[in-house]
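Undergrad: Sharing a sequence plus its predicted fold:
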Amino acid sequence: MRVPVPDVLLPAEDLGAVHFVGIGGAGLSAIARLMLARGVRVSGSDARETPGLAALRELGATTWVGHDAAYVADADTLVVSTAVREDNPEVLEAQRRGLRVLPRSAALESVMQGRRVVAVAGTHGKTTTTSLLTVALQAAGADPTYAVGGELSATGVNAQEGTGEVFVAEADESDGAFLVYSPQVAVVTNVEADHLDNYGTEEAYHAAFETFLERVRPGGVLVACVDDPGAAALAATARDRGLRVVGVGESAEADLRASDLRLVGSTARASVRLPGGEDVELALQIPGRHYVLDALCALGAGLELGYDAPALLEGMAGFTGTRRRMELRGDVGGVRVYDSYAHHPQEIRGDLQAARSLAGEGRVLVVFQPHLVSRTRAFGPAMGQALGAADLVWVLEIYLAREDPDPEVTGALVAGAVPLAEDAVTFVPLAADVPAAMVAAARRGDVLLTLGAGDVTELAPRLVTALEEAGR
């Protein structure tokens, strides 16, 4: 459901009692958590019970499973997830009563007001970059407030109220939410066409990022990874408009430049030259070149906020990851199971590079679930090509989320494009059929990887259990 952003956005403390429709989702649960920390009366509903709902109840929220008009009886403001249908009874009741109805973006802006905001945008890497910056700032003594699209391993939560003046927010572009925020520091990891169900064309998607530049506060800065063509083009546009830009990456054009990249097992290291010419060492406990680039974006933002490189780097060196971003779910008999959120061809390529580093002499076995019919229609063949970096691939049926099925666009479109031998690729419409097949194929030293933005994540613990039952 698309909800217009009001012309005047009130701070969270002035919204009265706030009810969230879809409170269990990553975006709304983060905002609810922050509002609770500020003493706002919070309630919410979701389609099913989740650990997130239980956690919010412990913090003082009133939550329900299912949707009913009666749930908004005491609300002054309704916050609605984009996944909610227009005929949702709580939405209809709020409209009937003339309540204030806000989209997720406006609700997040309400809790960011009055802070020094860092908004982390980009097609890929937003969650990891936001998380890296958060832990880096914590190590530097900033104690920022943060809202991330995933759970930090260090804290186990996706949002936390800090005592400092800095607010670090993941700025989602999928529905245009990032065009509501007004950051002091805007971070763009990369710009590569996605969410064409919303934008329609690649040109419109890129244009949205150019509009994002207009949201940067006077005297603010853009930190962009200039290794990425889309982000490099955006940086050039920003400079033409008079916005200060800090470019990061491995390219010669970077102001904050990495070299001597080393990917060894579950670690990544690089030498980094700071804008002043000083050389420092970046060390991460997560593998993959794409994570090094994310860390450079985080480092650039932290430096722009006025914090010292050694403390920021120390914080990132202790970063243990974010849930569903190359997350280790188990190691049974030398067979490791990882889970990751990658659902775009570029993300798949990056995570398979990381998996290859993790596997060493072993193999990489992947089960991939395409996400959204519209995305699979646009990028299905490219997804298949990217999966070709694995040794064995299982492709599930599309996770529909907010869309209806299309018999012409299925997971078979992806499977058919994987450039491996026919017996190395299997289209498996039923996820329940995958664990036994993967475990039967696995050997000691192999990495088993579950990939996708849908419920494929539920296969990871089942794979661990299947390995244990097989006596691995």
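TA: Yep, it's here. Owing to the predicted nature of the structure, the values given are computational and were not obtained by experimental measurement.
Undergrad: can we go C-alpha only for contacts and neighbour counts from here?
TA: Will do.
Undergrad: Now do the end-to-end distance for stretch 128-147.
TA: Stretch 128-147 stretches 12 Å from its first residue to its last (Cα to Cα, to the nearest Å).
Undergrad: My error: substitute stretch 12-31 in the last question.
TA: 10 Å.
Undergrad: Also stretch 64-79?
TA: First-to-last distance for stretch 64-79 - Cα to Cα - comes to 15 Å.
Undergrad: List the buried residues for it?
TA: 64, 67, 71, 72, 75, 76, 77, 78, 79 (16 or more other Cα atoms under 10 Å).
Undergrad: residues touching the fourth one, list them.
TA: Same thing as residue 72. 19, 78, 90, 93, 94 (Cα atoms under 8 Å, 6 or more residues apart in numbering).
Undergrad: Are any of these buried, and if so which?
TA: 19, 78, 90, 93, 94.
Undergrad: Tell me which two of the residues you listed sit farthest apart.
TA: Farthest pair in those (Cα to Cα) is 19 and 93. Separation: 12.1 Å.
Undergrad: Okay, one more to line up with it:
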Amino acid sequence: MSPTIPSTMDRPHFIGIGGAGMSGIAKILAQRGAKVAGSDAKDSETAEALRALGVAVRIGHDARHLAADATCVVVSSAIRAENPELAAAAERGIPVVHRSDALAALMDGTRPIAVAGTHGKTTTTSMLAVSLTALGLDPSYAIGGDLDAPGSNAHHGGGEIFVAEADESDRSFHKYAPEVAIILNVELDHHANYASMDEIYDSFETFVGRIRPGGTLVISADQPGAVELTSRVRDIGGLNIVTVGESEGADLRITKINQRGLTSEVTVLLDGRMLTFTVSVPGRHYAHNAVAALAAGIALGTPARNLASALAKYTGVRRRLQLKGEAAGVQVIDSYAHHPTEMTADLEAIKGAVGGSSRPEVGGGSRVLVVFQPHLFSRTRELGVEMGQALALADASVVLDIYPAREDPIPGITSALIIDAATAAGADVTTEHDKDAIPDVIAGMAKPGDLVLTMGAGDVTDLGPLILSRLESQN
């Protein structure tokens, strides 16, 4: 596929260019030859990676950062109307482009795979990107997280396939027209934009209706919301539906998942034959993600056995049960989980890894300790009780204050909602309002053989290296 740049995006300016979704699009445009610029609230490794591609990244938001020759301004739903660069664009008549429209433009002329669902999008997109790359297909991809290898969230490839996450949070996935779509699960989340499951179903139905004629929908045969959605879209003409999962009626059926420490061995029934392959991350939910990726690759014509072997090349995504290191016999793992379903899945996976570990110091006396940072006031208001119940799976938890991200505080909504629910569920849970105190708190709790899980979608991820350093210093 020859490099192309939409005519209005040859000199784009990104507001919030350091974000996972925004930086990926900026990278692809830069790799295609666009003169890309942008700003972000703080400097980061992502900003440095963009600068290495020739992108002009400025720190802080200021109208003066918007170049005179900018052809458009790219924003995400997180950018507020009062942003000075956005206001300057309006004053100067510079077109404002939503991130999803920019991504949709980049997918023109390709064979897109769009990965949707309430959970698991980043992992599944990454699995496809890694396996298709390993097969020499050189796909383009845009992922909401950095791969362990090659260490990037985006790439402009020379092949015809484009793999991208399809975000339902703000309905922006309605902008895409994929040849193959994956829907991993359908649950109520993003409460600022969806008031009910009916609204969620309507939104996902619209997404399915965007699949190209003759295209394929890969969807879970096990998750209740996905099963309901399948029943609603069965009659869409020209749509091939492939169900995947452990249910008897699944078109691509998982017959066995064996967890072996921090990996899993997965067996599927495909065209009457058993196919077994390795997934290099633990947990049943990651095995399901891998099988969905397998089904999508098959739908694009990739040989199943080749793709299954290539999936073993996937080594993980940063912040998705990412091992940050070990000190004083304690492993520290980082998890992006922030919805109760994700929290439960990751905790079950880690508990299974402890039980099946080959590490001699990990045994029946080993514990899983969690540092959890709730993400968004609205999510905590709606799902705080379920978050607390999920923490009951840990041996002990410390809960931080709510990370607000793009939201203003909601009166009466604090981490206490989670603490109370966790306590009622029998969890050993405490609260800590001072994030800087966490390394000392964990150093006082952890024993050799324990696993510490930093969990949440905010800046709790920064604590992993600090915890390791504190553990090392007391050893």
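TA: Right, received. Where do you want to start? Only a predicted model underlies this, so the values are computations on that prediction, with no experimental measurement involved.
Undergrad: that older thread, of all the buried ones among the contacts of residue 72 of the first structure, which comes closest to residue 283 of the first structure?
TA: residue 19 (42.1 Å).
Undergrad: which one in the second structure is aligned with that closest one?
TA: Counting by TM-score structural alignment, residue 19 of the first structure lines up with residue 13 in the second structure.
Undergrad: Figure out the helix or strand that its match lives in.
TA: Using DSSP states H and E, the element containing residue 13 of the second structure is strand 12-15.
Undergrad: so how far does the helix or strand following that strand sit from its counterpart in the first structure?
TA: The helix or strand immediately downstream of strand 12-15 of the second structure is helix 20-31, counting by DSSP H and E. Following the fit onto the first structure, the mean deviation recorded for helix 20-31 of the second structure is 0.3 Å by mean Cα distance after the TM-score superposition for the first structure.
Undergrad: and the very next helix or strand once past helix 20-31 of the second structure, how far from the chain's centre?
TA: Using DSSP H and E, the helix or strand that follows helix 20-31 of the second structure in sequence is strand 37-40. Averaging C-alpha positions (Cα atoms, centre = their mean, to the nearest Å) puts strand 37-40 of the second structure 23 Å from its chain's average.
Undergrad: Can you name every helix or strand that the longest strand belonging to the first structure contacts?
TA: Secondary structure of the first structure per DSSP state E: the longest strand is strand 256-264. Applying 3 or more Cα pairs under 8 Å, 6 or more residues apart in numbering; DSSP states H and E, one finds that strand 256-264 of the first structure contacts strand 244-249, strand 267-273, helix 289-304, helix 345-359.
Undergrad: and with 10 Å instead?
TA: strand 221-225, strand 244-249, strand 267-273, strand 279-284, helix 289-304, helix 345-359 (3 or more Cα pairs under 10 Å, 6 or more residues apart in numbering; DSSP states H and E).
Undergrad: What are the buried residues along it?
TA: Quick answer for strand 256-264 of the first structure (16+ other Cα under 10 Å): 256, 257, 258, 261, 262, 263, 264.
Undergrad: And stretch 431-450 of the first structure, by the same measure?
TA: Under 16+ other Cα under 10 Å, the buried positions of stretch 431-450 of the first structure are 431, 434-435, 438-439, 442-443, 445-450.
Undergrad: among those residues, which are in helices?
TA: 434, 435, 438, 439 (DSSP state H).
Undergrad: Just put those residues in TSV and tack on distance to residue 178 of the first structure.
TA: What follows is these, written out as TSV (distance: Cα to Cα, whole Å):
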residue	distance to residue 178 of the first structure
434	37
435	38
438	39
439	42
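Undergrad: closest to residue 423 of the first structure among these?
TA: residue 438 (13.2 Å).
Undergrad: Quick one: residues contacting the closest one.
TA: Contact analysis of residue 438 of the first structure by Cα atoms under 10 Å, 6 or more residues apart in numbering lists 365, 366, 367, 392, 393, 394, 448, 463, 466, 467.
Undergrad: aligned partner of the fifth one in the second structure?
TA: Right, residue 393 of the first structure. Residue 393 of the first structure maps onto residue 397 in the second structure, by TM-score structural alignment.
Undergrad: what do you get for the third one?
TA: Matched across to the second structure, residue 367 of the first structure falls on residue 371, judged by TM-score structural alignment.
Undergrad: hang on, that match in a helix?
TA: No: read with DSSP: H, G, I helix; E, B strand; the rest coil, residue 371 of the second structure is strand and lies in no helix.
Undergrad: still on that earlier bit, closest to residue 324 of the first structure out of the buried ones among the contacts of residue 72 of the first structure?
TA: Using Cα to Cα, those come closest to residue 324 of the first structure at residue 19, 27.5 Å.
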